[in-house]
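Peer 1: model the following, please.
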Amino acid sequence: MRFFRRTRRRIRDRQVEVSGRPVDDVDLDSLLALVADSLGYESTFAADGATLLLSGPREFSVRLTGLRREAARRTREDWPMLVSEHLAHAVAVVDEPLDACDLGQVRPLLRVRVFLADEIEGARVVGRHLSSDLVEVLTVGYGGAVRPVRPEEAGCWPIPAAQALDLALRNARDDERLSVSRRDLGGVAAWQLDGPTAGATAHLRHLDDYLPVPDDGVLVAVPAPGTLLVHPVEGIGVVRAIERMRLHAQREVDGREDGLSPQVYWWRDGRLTLIRADVIAQDGQVRLVVAPPPEFARLLAAIAARPPR
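Peer 2: Here you go, the predicted structure:
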C-alpha cells in the first residue's frame, strides 16, 4: 500500500512540476477528470485551468473558477462531493440559454426569494438570514425557469455574494411593483401587498414607498413568497393584531401549495425579528401562546405606559 501511495505522490509531483500549477489545483483536476469519466465524458482542461471541456454525449465547457474558490474554503474531505455536484449540475443545466457564471448575462435576472431556514438546511445556495427562521436566497431566471444560484456559480463573479444579493434586491425593487389593498382581520386593519413573482419580501426595505411606516415599525406576516401582510405598530392594539395576523397567516399557509410562514414578524430599522406565536390545542380548546423577543416586549411596555392620545 505504501508503494502505491508513493507512486501516486510521484505522479502528482511530476504533474505539478510539468504544469507549474499549485498542488491543490492538480489534485482537484484529477478528481474532476475521474468524476467526468464516471459520467461518460472525456475531459480536457484549459491551459490556465479556468475551464474544462467535456466531450461525450454532449460537448460543452464547464467554468472552474468558482469551484476552485469554493474548494479552497472547504476541507479536502468535501472535495469529492463538491466536484460531483458541480459536474452533475453542469450537465443538468447545459441547455439553459444563459451561463449563470457570467454575471454580465444574468445580472438583470437575479432576484431574491425567501425560504424557511429548515427547508434549505444543508442545501448549496447563496443566501443570508432575513430573520432567525427565514433566509433570503439568491435566484436566477425568469417565469417558471427560476432556480437558486449555486456558490460555485457566484464564485465566478467579480463581486462578493453579499453584493450580488443587494443587486438582486435592487432588481426586484426597480422592475416589480407590488399592489396594495386593505384587509380587515376580524376588526384589525391591515395592508396586503402582493407581487407577480415570489420576491415580495425584497420590498420590505422600501416599505415606505407603499405606505406610512411609523417610528416603531410594523408587524409583518409572509404567508406566501409573493405576499406581505402589514400592520403599523402604533398602539397597544398591536397585541390583538399579532393574534389576528398569526391566525390569518396560518390559514393562508394551510390553504396554499406555496405557503411560506404562518408566523408574525416585527420590521424596524431594516431588521425583521420573529415574534414567535404558537397555536396550542389543549383540553379541546385552541389558544395562542405569544413569546415576543425582549426588545419587542420592552416596546410593548413603553407603549402601554404612554398617555392616551
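Peer 1: could you use CA atoms for every contact and neighbour count after this?
Peer 2: OK.
Peer 1: helices or strands up against the strand or helix carrying Ser43?
Peer 2: Counting by DSSP states H and E, the element that carries Ser43 is strand 42-45. Secondary-structure packing of strand 42-45 (3 or more CA pairs under 8 Å, 6 or more residues apart in numbering; DSSP states H and E): helix 23-38, strand 51-55.
Peer 1: quick check, distance from it to the centre of its chain.
Peer 2: 33 Å (CA atoms, centre = their mean, to the nearest Å).
Peer 1: so what touches it?
Peer 2: Strand 42-45 is contacted by residues Ala33, Ala36, Asp37, Thr51, Leu52, Leu53, Leu54, Ser55, Gly56 when judged by CA atoms under 8 Å, 6 or more residues apart in numbering.
Peer 1: tell me the contacts of the first one?
Peer 2: Translated: Ala33. Residues in contact with Ala33, defined by CA under 8 Å, 6+ apart, are Glu42, Ser43.
Peer 1: same question for the third one.
Peer 2: For Asp37, the set of contacting residues under the criterion of CA under 8 Å, 6+ apart consists of Ser43.
Peer 1: check Arg8 too.
Peer 2: By CA under 8 Å, 6+ apart, Arg8 has no neighbours at all.
Peer 1: Val18 versus that one, what's the distance?
Peer 2: For Arg8, the distance to Val18 equals 15 Å [CA to CA, to the nearest Å].
Peer 1: structure for this one too, so we can compare:
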Amino acid sequence: MGMFGRRGQRRDGVEQPRDREFTYLSEAEAARLRVLVRDAFAGRGIEVTVESGRVTTGSGWRFGLTNLAAVCHNDRRGPRGWPALVDQHVDRAVRSMDGPQALKALPHEQVLTRLHPRFIPGEPRLLKAFGYGPVSVPGLLEVLALDLPETVDMLTADHLADLGDLTALRERALQNLRAVRVDRHERVKDRSGARFDVLMGDSYFVASLALVLDEVVRRYGKDAPTPDGILVALPHRHQLAFHVIRDSDLVPSLNLMARFAAAGHEESPGALSPAVFWWHDGDFAQVATADGASEYLKLTEEGVALMARVVGG
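Peer 2: Model (predicted):
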C-alpha cells in the first residue's frame, strides 16, 4: 500500500455506485464482503445478523467490519483474496469470544513480557471496558494488550484486576514497546518545503511509539527535538509520522501531514485518527485536520496558538 493510498489493484471503477458504510468499496464489493462474513460464521455454526458495518450473533456479541473491509480494500490480490482474509479474521474473532486465554494459560512473567500499550479510537461504548488508561492523545484510548503469536488481545479493566498494579503494568508495557520492530522508515518531502518522517511496520504497536516520541525522534530523525516540539500523526496502528518543528517549514509540513493522516485513516485497517497532533514537553494537543473535499486546513485553537508561537501572526 502506498503511503497516501492504495495502488495497483484491479477492482470496480469509481464510476460504480459506492457503499454508504465503506465508500472505498463499490456497493457490489461491499455486498460480497458481507456475504463472505456471514458464510464464514455459518461455517463455524454461528448464525449472525448482518448490518452495514457489523454482524451480531444471537447472544448479542458484535463483530465490526471496518478493519476487515480496509484489509480487503488494501489487499493487492483484489477480491480473489478476500475469502481467505475473511476466514482468517472470523477465525480469530471466534477464538476471542471467551476473552484472552493467554491470561489463564501463560505464567505471570510471560504475560508481562508480552504486554504492550495500544491506542484504540475513543468511542463512548468502549469507555467502560477500556477507559482505565491515562489520557494521552486526544480522541484515543490508551489500553494494555498482549502481543501473541497469532493475535493481539486487548485487556479490559476486569482482565487487569488480578494482574497487578496498573501503573507498574504500564511501565512494563512501555519497556516492551521500546523493542517494537519498525519495518520501514521513509522521509517525505515536497517542493513546498514540507518534510516529515514515516515509520511503518506489521506490528500493531507502531503508532504506540508516540508514547516514547522523544526517544523515537532521536533514533530515527535527522533533527533533534527542539523547544517548539514535534508534530505527530497516527493514521492507523501500523504507522507513525513525525516532524521536528522549525519555523521555516512548519506550515507546509503541517499541511502535507494533515492530508497524509486523512488518507491513511480513511483506507487502512486499525484506523486511529485523521488529525495532526503537537507533542510538547510530553503532552499531546490536536492542532489540525484536512478537509477531505479540498486542501483546506482546519486548525484548532491549539493549532492557531502553535502558528503564532512559531511563525508569528
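Peer 1: quick check: TM-score for this pair?
Peer 2: The TM-score (TM-score structural alignment, normalised by the length of the first structure) is 0.59; 211 aligned residues with a CA RMSD of 3.0 Å.
Peer 1: what's the counterpart of Pro117 of the second structure in the first structure?
Peer 2: Residue pairing (TM-score structural alignment): Pro117 of the second structure is matched to Val112 of the first structure.
Peer 1: that match - how many residues pack around it?
Peer 2: By the measure other CA atoms under 10 Å, the count of residues near Val112 of the first structure is 28.
Peer 1: ok, it - contacts?
Peer 2: If you count contacts by CA under 8 Å, 6+ apart, Val112 of the first structure has them with Glu136, Val137, Leu138, Thr139, Leu165, Ala168, Leu169, Ala172, Gly199, Ala202.
Peer 1: state the distance from the fifth one to Arg128 of the first structure.
Peer 2: If I follow you right, that is Leu165 of the first structure. Per CA to CA, Leu165 of the first structure is found 9 Å from Arg128 of the first structure.
Peer 1: all helices for the first structure, in order.
Peer 2: For the first structure, the helices defined by DSSP state H cover 2-19, 23-38, 65-72, 79-92, 103-106, 151-154, 161-175, 238-254, 294-305.
Peer 1: rewinding a little: neighbour count winner among Leu165 and Arg128 of the first structure?
Peer 2: Leu165 (21 against 16).
Peer 1: which residues does the aligned partner of that one in the second structure contact?
Peer 2: Matched by TM-score structural alignment, Leu165 of the first structure corresponds to Arg170 in the second structure. Contacts for Arg170 of the second structure (CA under 8 Å, 6+ apart) come out as His116, Pro117, Leu144.
Peer 1: got the contact list for the last one?
Peer 2: Under the criterion of CA under 8 Å, 6+ apart, the contact partners of Leu144 of the second structure comprise Leu115, His116, Pro117, Arg118, Gly133, Met154, Leu155, Arg170, Ala173.
Peer 1: show me what it lines up with in the first structure.
Peer 2: So, by TM-score structural alignment, Leu144 of the second structure is matched to Leu138.
Peer 1: aligned partner of Val311 of the second structure in the first structure?
Peer 2: By TM-score structural alignment, Val311 of the second structure lines up with Ala304.
Peer 1: its match touches Val238, doesn't it?
Peer 2: No: at 10.6 Å, Ala304 of the first structure does not count as touching Val238 under the criterion of CA atoms under 8 Å.
Peer 1: of these two, who's got more company?
Peer 2: Taking other CA under 10 Å, Ala304 of the first structure and Val238 do not tie; Val238 has more neighbours (18 against 13).
Peer 1: circling back: gap between the closest residue to the match of Leu144 of the second structure other than its chain neighbours and Val140 of the first structure?
Peer 2: Of all residues not flanking Leu138 of the first structure in the chain, Val112 sits nearest, at 4.7 Å (CA to CA, 6 or more residues apart in numbering). The gap separating Val112 of the first structure from Val140 of the first structure is 9 Å, by CA to CA.
Peer 1: shared with the first structure, which of the contacts of Leu144 of the second structure?
Peer 2: Of these, the ones still in contact in the first structure (both residues aligned by TM-score structural alignment, their matches' CA atoms under 8 Å) are Leu115, His116, Pro117, Arg118, Gly133, Met154, Leu155, Arg170, Ala173.
Peer 1: can I assume Ala70 of the second structure sits in a strand?
Peer 2: No: counting by DSSP: H, G, I helix; E, B strand; the rest coil, Ala70 of the second structure is not part of a strand but helix.
Peer 1: so which bits of stretch 125-140 of the first structure are buried?
Peer 2: For stretch 125-140 of the first structure, a neighbour-count test (16 or more other CA atoms under 10 Å) marks 125-128, 130-131, 134-140 as buried.
Peer 1: now for those, which pair is the farthest apart?
Peer 2: Ser131 and Val140 (22.2 Å; CA to CA).
Peer 1: contacting residues around the spatially most central residue of the first structure?
Peer 2: With distances taken as CA atoms, centre = their mean, Val137 lies nearest the centre of the first structure, 1.2 Å away. Counting by CA under 8 Å, 6+ apart, Val137 of the first structure touches Val112, Arg113, Val114, Phe115, Val125, Val126, Gly127, Arg128, Pro148, Leu165.
Peer 1: out of the contacts of Val112 of the first structure, which is nearest to His89 of the first structure?
Peer 2: Thr139 (15.0 Å).
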